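In: here you go, sequence then predicted model.
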Amino acid sequence: MRTTHLGLAAAAALALLVTGCASAQPGGTTAPTTTADPAPTEIAPTETAPPAPTDDGDDDAAGTPIPDDRLAGLDVMDAVSTDGAAAMWAEPGTSLAVFIGGSGSSACVPAPESAEVEDGTIVVEFEAPDLAAISCTADFRVYGWTFPVEVDASGPVDVRVEGLSPADDQVVELTVAPEAVLP
């Protein structure tokens, strides 16, 4: 037991001695020098995050993305797969959540543009990407956004989703019930 403690003490002393000698240079100071990398500096991101919603009354009409962790807990995949889109209230009458499906390559997914109320129907506009110009993966996932709206949500509200494909005639007709609210 005593030899083990002496051996450890000798090894530690040798390590300190080697470190001190390695840093001393002839004609220089005996203070140890470091070769560690400098502290990292913050680098500006190459991609910008979508703008965060504000409470100044000027809502983002182009839609606010619903985070992936929140999407994972929603049961909308079947509706999106079957109908092409799904909708429910984020806040009844003031904020509509719209879900679409698409490739895991986000550049291949239609981009939300606006949501407006026309004659009691909420019309949500998307812009489909030019799929001939990009390469997309074959996986399928759900994307979602919330849109500010002003409509009476005491009864079912019709929703029309447009622009999910380059063909202008593709429209998804949905109805949102008053009780269909994001959990």
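Out: Right, received. Where do you want to start? Note that the structure is a prediction, hence the values are computed from the model and not measured.
In: okay, CA-based contacts and neighbour counts for the rest of this
Out: Fine.
In: next SSE after the lengthiest helix in the chain?
Out: Secondary structure of the chain per DSSP state H: the longest helix is helix 2-23. Per DSSP states H and E, the first helix or strand lying C-terminal to helix 2-23 is strand 64-65.
In: tell me what that following strand is packed against?
Out: For strand 64-65, the contact count by 3 or more C-alpha pairs under 8 Å, 6 or more residues apart in numbering; DSSP states H and E identifies strand 141-148 as packing neighbours.
In: against that first model, consider the following:
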Amino acid sequence: MADGDWDIVGRIPMRDFLAINSSCTAVTHIYRDMLPFDTCEQFGIMRDAISAGSFQDGWITRGCKTTDEIVFYFNKLNILHRDMRCRGFKTQKELGVPLGEEINVAVDRNGEFHKQEGEGNHRLAMASLLKIERVPVVVRRVHAAWVREQMREYRSDMLTAINLGFAGVVQAHPERDARG
């Protein structure tokens, strides 16, 4: 829970996030446009970081230290996409990923979900591309003003109010799903 203007300054609606994040645009590039993965922006960013010796930022290189490891990484995305297309969206636990993170989202002062950097960008883009209606998410940040509003509305403690508020948002606004 956080106060402040982070939800105004850093707000990225889901659809916009899908269009600008390099992990998301890689999915569009590869699976919608059917272009080779080594021509997408993310591949280039990863390759350039490795060439410059910038392994410290795991978000950029995804743990890869060589071009061959980048190729392996993108081949794993192919497997994930094929599995999601055939079997639907699976949680990290269902995929057998130890301590895996689900898609990270934030809830702003108006109770609207939006994406911030963090886990699940490829999976979110794949789910959107495959028109999967709903996916599990982890709410990483909730605006304090929305929490206070929920506590007043539901006349309950913070956790109960948040849970009731989330249920109310989804029921009242079913369009607030993986596609934003």
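Out: Cool, the structure landed. The model shown is predicted, which means the values in this text are computed figures rather than measured ones.
In: need the TM-score from the superposition.
Out: Remark: TM-score between the superposed chains equals 0.22 [TM-score structural alignment, normalised by the length of the second structure]; 65 aligned residues with a C-alpha RMSD of 5.1 Å.
In: on that earlier part again, can you mark which positions in the longest helix of the first structure are buried?
Out: Neighbour counts over helix 2-23 of the first structure (16 or more other C-alpha atoms under 10 Å) mark no residue as buried.
In: give me the element residue 15 of the second structure is part of.
Out: Here residue 15 of the second structure is assigned to helix 14-20, by DSSP H and E.
In: touching the next helix or strand after that helix from outside, list them.
Out: Past helix 14-20 of the second structure, further along toward the C-terminus, the next helix or strand under DSSP H and E is helix 22-27. For helix 22-27 of the second structure, contacts defined as C-alpha atoms under 8 Å, 6 or more residues apart in numbering pick out 17-19, 37, 40-42, 121-122, 124-126.
In: list buried residues within those.
Out: So, by 16+ other C-alpha under 10 Å, the buried ones in the contacts of helix 22-27 of the second structure are 17-18, 37, 40-42, 121-122, 124-126.
In: next, give me the two most distant ones among these.
Out: Farthest pair in those (C-alpha to C-alpha) is 17 and 37. Separation: 19.8 Å.
In: and residue 91 of the first structure, how far from residue 16 of the first structure?
Out: For residue 91 of the first structure, the distance to residue 16 of the first structure (C-alpha to C-alpha, to the nearest Å) stands at 65 Å.
In: do residue 4 of the first structure as well
Out: As judged by C-alpha to C-alpha, residue 4 of the first structure and residue 16 of the first structure stand 18 Å apart.
In: so which helix or strand takes in residue 138 of the second structure?
Out: Judged by DSSP H and E, residue 138 of the second structure forms part of strand 137-142.
In: packing partners of that strand?
Out: Right, strand 137-142 of the second structure is packed against strand 103-107 by 3+ C-alpha pairs under 8 Å, 6+ apart.
In: what's the angle from the strand it packs on to strand 137-142?
Out: 40 degrees (axes from the mean of the first three to the mean of the last three C-alpha atoms, to 10 degrees).
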